[in-house]
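# whatever this is, show me its structure:
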Amino acid sequence: MKDFQKQITKYLSLCGLLLFIVQPLEATEWGDLSGQFIYTGKPPAPHPKKLKIPQNQSLVIGKNGGIKNICFYLRETFSQNIKIHSSYNQLPKKVFLSHQNSIYEPHVSGLWYERQQLICINKDPHPHLIQFFTLRNHFPDRLPKEINNQRTFRFHTHEIVPVPVKCKMHPWESAYLMVLAHPYFTSTDETGAFTIKNLPVGDHEFKVWHEQLGNIEAKDEWKRGRIKIKIKPGKNDLGVIKVSPKLVKKQ
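Sure thing, here's the model as predicted:
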């Protein structure tokens, strides 16, 4: 009986040792990627208050010079068979895009098309006529007007570039939608900052794009807005990325 108890004790100790070894290894398989885009020039002047047209959202510069709405995402050609962290199973199944005060909110958003669907809501008292300028997914040329209701859109494959979304009744009303086959995408906030969490460790290539700046080539090696990054365990910080007025003028 004592020999049996000793064997059990050794077995449990070995299991505990294996858990101690395996858990740190699992924890090191993932890394977070972050950075901040700062515009070094003078922010564009806002519309005069007397104009009723909503503020132009194509280039939004924050108080600290941060550039909002820069799309940062893992390129599709580098996403085949990529590991997806279990935390992304908690993502909501619906992504919302609203007509509100005659603009789209949010201006830039992302969609993991295999897991999520787009819900477009009209919160204005007047009708809107949504239009998607897709390359690979197909929708009717003239979708029904949206009046105080919501519509569901399902995408069947990923898009190569962010999809322009327009309102045919209000030409200033626009948005952009990243439609991808994975959840590794984000856009910068009003401070120009971004974070993509729980990327698998290894070599990846990302795309950096903005509706007015185009493919962001903030550094010489960023050809066509493509960045090769080796993701290491834990935090991977690109720091402050300066965007000069020359890049704006080039577009």
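# please make it C-alpha for all contacts and neighbour counts, starting now.
OK.
# list the contacts of the closest residue to Cys167 other than its chain neighbours.
In space, and not counting its chain neighbours, Cys167 is closest to Ile130: 4.7 Å by CA to CA, 6 or more residues apart in numbering. Listed by CA atoms under 8 Å, 6 or more residues apart in numbering, the contact set of Ile130 reads Leu143, Lys145, Glu146, Val165, Lys166, Cys167, Lys168.
# what would those look like in CSV with distance to Lys68 and secondary structure?
Shown next, in CSV, are the contacts of Ile130 (distance: CA to CA, whole Å; DSSP: H, G, I helix; E, B strand; the rest coil):
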residue, distance to Lys68, secondary structure
Leu143, 30, coil
Lys145, 30, coil
Glu146, 28, strand
Val165, 18, strand
Lys166, 19, strand
Cys167, 22, strand
Lys168, 25, coil
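# out of the residues you listed, which is nearest to Lys2?
For the contacts of Ile130, the closest approach to Lys2 (CA to CA) belongs to Val165, at 73.5 Å.
# can you show me the strands along the stretch 151-251 of the chain?
Counting by DSSP state E, counting those that start in this stretch, the stretch 151-251 of the chain has strands at residues 163-167, 174-180, 185-187, 193-200, 202-210, 214-215, 226-231, 234-243.
# list the buried residues in the fifth one.
Judged by neighbour count using 16 or more other CA atoms under 10 Å, the buried positions of strand 202-210 are His204, Glu205, Phe206, Lys207, Val208, Trp209, His210.
# closest to Ile241 out of those residues?
Closest to Ile241, out of all of the buried residues of strand 202-210 and judged by CA to CA, is Val208, at 11.7 Å.
# tell me the contacts of that closest one?
Ile70, Cys71, Phe72, Tyr73, Asn215, Ile216, Gly225, Arg226, Ile227.
# and what of Ser109?
Tyr176, Leu177, Met178, Thr186, Ser187.
# quick one: residues contacting the closest residue in space to Arg142 that isn't next to it in sequence.
Of all residues not flanking Arg142 in the chain, Gln131 sits nearest, at 7.3 Å (CA to CA, 6+ apart). Going by CA under 8 Å, 6+ apart, Gln131 touches Asp141, Arg142, Leu143, Val165, Lys166, Cys167, Lys168.
# and this one, please, so the two structures can be compared:
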Amino acid sequence: MKQYCSFLALAVALSTGDVLAQEWGHLKGKIVVNGAVPKLAPLVKEGANVKDANVCAVKDLPDDSLVVGENGELANCFVYLYMRRGTPEIHPDLKKPAEPAVKLDNLQCRFLPHAGIVRTDQVLNTINSDACGHNVHTFPLKNNAHNLLISANDNKGVNLEFSQGELLPMQIKCDIHPWMTAYWMVVDHPYATVTDSEGNFLIENMPAGKHTIRIWHERVGYIERSLDVEIKGGEASDLGTTKVDADKLAG
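Here you go, the predicted model:
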């Protein structure tokens, strides 16, 4: 009898674990440019007469607003779960962020990473690896804006906090060096990402069911404003390849 009860308990545990595994799934896809990619001039040319030229004009500074691979792979697209109200059910492994802070660096008069995600239960630690001062000026829709100076070679930096998820990525600028911009998305859940250098994205452990996804890029705006997807438990739902017309990226 004792052996039977032990077997029954094990069977129930395994069955419950299998059911729980079926309640979560992944979302993946790829974003590419359709057509000839526009060539962008450097934001600052080597030797240009700009402020802090000894730091900012040592070499050409690329325009990070458009990063495209050899085969049209579009980096820095934001892909995120959109909800009109409330927050989604969150996988137990994702209830807390992997790290309490994410880092944004002022490096060679660029914001790096140029695009990223920060949760409301994280801080955006903004540092300065340059030998000149910068400021970090955020332009959110829902949160309070930040506008703070960061001294040269400040590896401790300043921590930016956000209390609400945003509807779309916010712009970040350095007013001292006006070509410096970045875009970061503030979310109150873990279901958001940015496409990598190969245009790929993966959002893991989403709750099974029907959801609305938004895809956004700084030179286009919404690529998909309200894309309905269905996440199947225990599977990776593949959106396939999303194409963005090259002429939309030229402006």
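# in JSON lines, list the strands of the stretch 151-251 of the first structure along with distance to Thr157 of the first structure.
Formatted as JSON lines, the strands of the stretch 151-251 of the first structure follow (distance: least, CA to CA, whole Å):
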{"stretch": "strand 163-167", "distance to Thr157 of the first structure": "12"}
{"stretch": "strand 174-180", "distance to Thr157 of the first structure": "8"}
{"stretch": "strand 185-187", "distance to Thr157 of the first structure": "16"}
{"stretch": "strand 193-200", "distance to Thr157 of the first structure": "22"}
{"stretch": "strand 202-210", "distance to Thr157 of the first structure": "18"}
{"stretch": "strand 214-215", "distance to Thr157 of the first structure": "22"}
{"stretch": "strand 226-231", "distance to Thr157 of the first structure": "22"}
{"stretch": "strand 234-243", "distance to Thr157 of the first structure": "30"}
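# between those, which one is nearest to His156 of the first structure?
strand 174-180 (9.6 Å).
# onto which residues of the second structure does the closest one map?
Under TM-score structural alignment, the alignment places strand 174-180 of the first structure onto residues 181-187 of the second structure.
# map Ile117 of the second structure across to the first structure for me.
So Ile117 of the second structure corresponds to Gly110, using TM-score structural alignment.
# what about its match, neighbour count?
22 (other CA atoms under 10 Å).
# Pro44 of the first structure pairs with which position in the second structure?
Match for Pro44 of the first structure (TM-score structural alignment): Pro38.
# tally of neighbours for that match?
Pro38 of the second structure: 14 neighbours (other CA under 10 Å).
# again, but for Lys30 of the second structure
21.
# just Ile82 of the first structure next, same as before
11.
# do Pro106 of the first structure as well
Neighbour tally, Pro106 of the first structure, other CA under 10 Å: 16.
# hang on, it packs against Glu173?
No. Taking CA atoms under 8 Å as the definition, Pro106 of the first structure is not a contact partner of Glu173, at 11.5 Å.
# corresponding residues in the first structure for the lengthiest helix in the second structure?
Ranked by number of residues, the top helix in the second structure under DSSP state H is helix 2-21. Per the alignment by TM-score structural alignment, helix 2-21 of the second structure matches residues 8-27 in the first structure.
# got the contact list for the matching stretch?
For stretch 8-27 of the first structure, using CA under 8 Å, 6+ apart, the contacting residues are Pro233.
# that one vs the second structure, mean deviation?
Its aligned residues in the second structure lie a mean 1.2 Å from stretch 8-27 of the first structure after superposition (mean CA distance after the TM-score superposition for the first structure).
# next up, the contacts around Leu118 of the first structure.
Per CA under 8 Å, 6+ apart, neighbours of Leu118 of the first structure: Lys94, Val95, Phe96, Leu97, Leu111, Thr152, Phe153, Arg154.
# repeat the analysis, applying 6 Å as the threshold.
With contacts defined as CA atoms under 6 Å, 6 or more residues apart in numbering, the neighbours of Leu118 of the first structure are Lys94, Val95, Phe96, Thr152, Phe153.
# with Pro207 of the second structure instead?
Contacts of Pro207 of the second structure (CA under 6 Å, 6+ apart): Glu23, Trp24.
# which of the contacts of Leu118 of the first structure are buried?
Here, 16+ other CA under 10 Å leaves Val95 buried among the contacts of Leu118 of the first structure.
# which among the contacts of Leu118 of the first structure gets closest to Val60 of the first structure?
Nearest member of those to Val60 of the first structure, counting by CA to CA, is Phe96, at 21.2 Å.
# alignment lookup: the closest one to the second structure.
Phe96 of the first structure maps onto Lys103 in the second structure, by TM-score structural alignment.
# in the second structure, what residue corresponds to Val165 of the first structure?
Under TM-score structural alignment, Val165 of the first structure pairs with Ile172 in the second structure.
# okay, now the nearest residue in space to its match that is not next to it in sequence: neighbour count?
Distance criterion CA to CA, 6+ apart; nearest residue to Ile172 of the second structure, sequence neighbours excluded, is Thr138 at 4.5 Å. Residues contacting Thr138 of the second structure under the criterion other CA under 10 Å number 22.
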